[in-house]
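Participant: Need a 3D model of the sequence below.
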Amino acid sequence: MKIISFNANGLRSATTKGFFDWFAEQKADVLCLQETKAQEHQLADACFRPDGYHAYFRDATSKKGYSGVAIYTRRAPDEVRTALGWNDFDEEGRYIEARFGNLSVVSLYFPSGSSGEERQQFKFRSMEWFLPILDGWLKSGRDYVICGDWNIVHTRKDIKNWTSNQKNSGCLPEERAWLDVLFKERGWVDSYRQLRPDGEDYTWWSQRGAARAKNVGWRIDYQIVTPSLRDKLKSCAIASEPKFSDHAPYSVEYA
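Facilitator: The predicted structure is shown next:
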């Protein structure tokens, strides 16, 4: 099974840059998108509906044209879920889950705090609220693949400019410590780090200052999986070129 995660930063914009042409060549089983930045009726054209895939969306209802997540899948899921029970989070269009037997594939767009203190506090509240949900998923006995933009780097290897970003959202000590809890205490598996223990690849680059050309990036896009899937991880790839958004698609092959 091949799963791709991609923050499109506007699916209509990414499509004009050839994203779905690229996707057609990937032979993926599931595509998880974040930041569609559209309402579902705006994505009805054939260019947004590749042949052979079922498409499911969770749009932002609190602010149209903002956030939004989607899942494209070859096989029709048994069930699709689009809410976790906290309206402030759900209405921003940040979660969608497709269930296939005992497997759940989630497209998740975790809040960013980079726009100011109010959003950073919302991010901290989201971290506190989401941890028990993750614990519940672990205890459920289901296999989970959580794809998405988590807006947090974990280690020095995941960001080019480690020291200068210690006070910036996405690299704050409190945020990285939260990922420590996920990976080291709870047992969730970072697929990339499992497959590439010494890798220093990035999935996001600022649009300022030729950051992408200079590879001054951050790895904030993940496929985080339950321990039950650790031995199923075969390979992964970050498609930094061609450029479809400020993020790069991240794909993982599962046995």
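Participant: From now on I want contacts and neighbour counts done on CA atoms only, so please keep to that.
Facilitator: OK.
Participant: show me where the stretch 101-250 of the chain has helices.
Facilitator: Assigned by DSSP state H, counting those that start in this stretch, the helices in the stretch 101-250 of the chain fall at 117-139, 173-180, 191-195.
Participant: what separates the second one from the chain centre, distance-wise?
Facilitator: When distances are taken as C-alpha atoms, centre = their mean, to the nearest Å, helix 173-180 is centred 17 Å away from the chain's centroid.
Participant: do the shortest one as well
Facilitator: Its chain's C-alpha centre and that of helix 191-195 lie 15 Å apart, by C-alpha atoms, centre = their mean.
Participant: Now show me the structure for the sequence below, then we'll compare the two:
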Amino acid sequence: MRIATLNVNGIRAAQRRGLRDWLEAERPDIVTLQEMRAAPELVPDEVFEGYHLSYDAGSLPGRNGVAVASREAPLAVRTSMGAREFAHEGRWIEVDLPEVTVASLYLPKGASPDDHERAEAYRRKMRFLPALARHLTRARRDARRAGREFVVTGDFNIARTEHDLANPRANRRSPGFLPEEREWFGSILSPRTLVDVVRRLHPDGPGPYSWWSWRGQAWNNDAGWRIDYQLASPGLAAAATTGGTRRDPSYDRRMSDHAPVVVDYR
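Facilitator: Here you go, the predicted model:
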């Protein structure tokens, strides 16, 4: 079973940049997407030919939107993680398949607590995190009771450790690498709950990064962040054989400012 996740930064833009060709070459069984940024009727039909598309566009025009595309038809689809404040934003979708429950997440970027003009963006992210943690526990336990494994994938907008971004010292107070964000991320991981699959497969050294700014030389210098994850229940994580970032062949051929994160499971 091959699972891929990608923040497409606009599904129509990603399609113009070769998303369908990438899917045909990579052939994932399941692909999760974030920041679709399109009303359902504007999603190009040809992109997901051969897949069953489950999509929550949210109600914010041109923003957010999460999806799961699967070769198998879903048994059930849910778009709520139990937090009313965020229910309309298109940030969470989970799909029950015969052997696994798969979720696609787009976590708010937030802001630095030192940025007083964006203080509410910081507070909203801090409210989102505990709500998400509670739902992850519920979703994982529900999947286990139903005899399924569980995996949450997508853009967490947090680099968990110093190995997860190229310049940790310069980003100590940057959103996505704040101590409180990293502490929260560590709290949802354990060998008995959720496992960071790519880090398990690549335990040493920096990266593999999954996001690089469009600006400057970040991509050419591999000055990136690892903020896109697959967090799996222990049984599924133990079945992972290979995985990591599928970095685009050149800057000019990038599908998005993110790169796909792909894992093969036995």
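Participant: re the thing from before, JSON lines for the helices of the stretch 101-250 of structure 1, including distance to residue 63 of structure 1 and mean neighbour count?
Facilitator: Listed next are the helices of the stretch 101-250 of structure 1 as JSON lines, based on distance: least, C-alpha to C-alpha, whole Å; neighbours: other C-alpha atoms under 10 Å:
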{"stretch": "helix 117-139", "distance to residue 63 of structure 1": "15", "mean neighbour count": "14"}
{"stretch": "helix 173-180", "distance to residue 63 of structure 1": "26", "mean neighbour count": "16"}
{"stretch": "helix 191-195", "distance to residue 63 of structure 1": "32", "mean neighbour count": "19"}
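Participant: Residue 50 of structure 1 is nearest to which of these?
Facilitator: Evaluated over these, closeness to residue 50 of structure 1 peaks at helix 191-195, with 26.7 Å, by C-alpha to C-alpha.
Participant: Tell me the helices and strands packed up against that closest one.
Facilitator: strand 221-225, strand 233-238 (3 or more C-alpha pairs under 8 Å, 6 or more residues apart in numbering; DSSP states H and E).
Participant: Would you tell me which of the helices of the stretch 101-250 of structure 1 gets closest to residue 21 of structure 1?
Facilitator: Here helix 191-195 is closest among those (C-alpha to C-alpha), at 25.0 Å.
Participant: Where in structure 2 does the closest one align, residue-wise?
Facilitator: Mapped onto structure 2 using TM-score structural alignment, helix 191-195 of structure 1 spans residues 197-201.
Participant: doesn't residue 254 make contact with residue 232 of structure 1?
Facilitator: Yes. Under the criterion of C-alpha atoms under 8 Å, residue 232 of structure 1 makes contact with residue 254 at 5.2 Å.
Participant: residues of stretch 162-171 of structure 2 that come out buried?
Facilitator: Under the neighbour-count criterion of 16 or more other C-alpha atoms under 10 Å, stretch 162-171 of structure 2 has 162, 163, 164, 165, 166, 168 buried.
Participant: Structure 1: matching residues for that one?
Facilitator: Aligned by TM-score structural alignment, stretch 162-171 of structure 2 falls on residues 156-165 of structure 1.
Participant: May I have the distance across that stretch, first residue to last?
Facilitator: Terminal residues of stretch 156-165 of structure 1 lie 10 Å apart, using C-alpha to C-alpha, to the nearest Å.
Participant: just how off-centre is that stretch within its chain?
Facilitator: That offset, for stretch 156-165 of structure 1, works out to 20 Å (C-alpha atoms, centre = their mean).
Participant: And stretch 254-266 of structure 2, by the same measure?
Facilitator: 10 Å.
Participant: which parts of stretch 196-216 of structure 2 are buried?
Facilitator: By neighbour count on 16+ other C-alpha under 10 Å, the buried set for stretch 196-216 of structure 2 is 196, 197, 198, 199, 201, 206, 207, 208, 209, 210, 211, 212.
Participant: So the last one is in contact with residue 220, correct?
Facilitator: I take that to be residue 212 of structure 2. No. Look at residue 212 of structure 2 against residue 220 with C-alpha under 8 Å: they stay out of range, at 9.2 Å.
Participant: now the strands for the stretch 51-200 of structure 1?
Facilitator: In chain order, the stretch 51-200 of structure 1 shows strands spanning 54-58, 69-73, 79-81, 95-100, 103-109, 143-149, 189-190, with DSSP state E, counting those that start in this stretch as the criterion.
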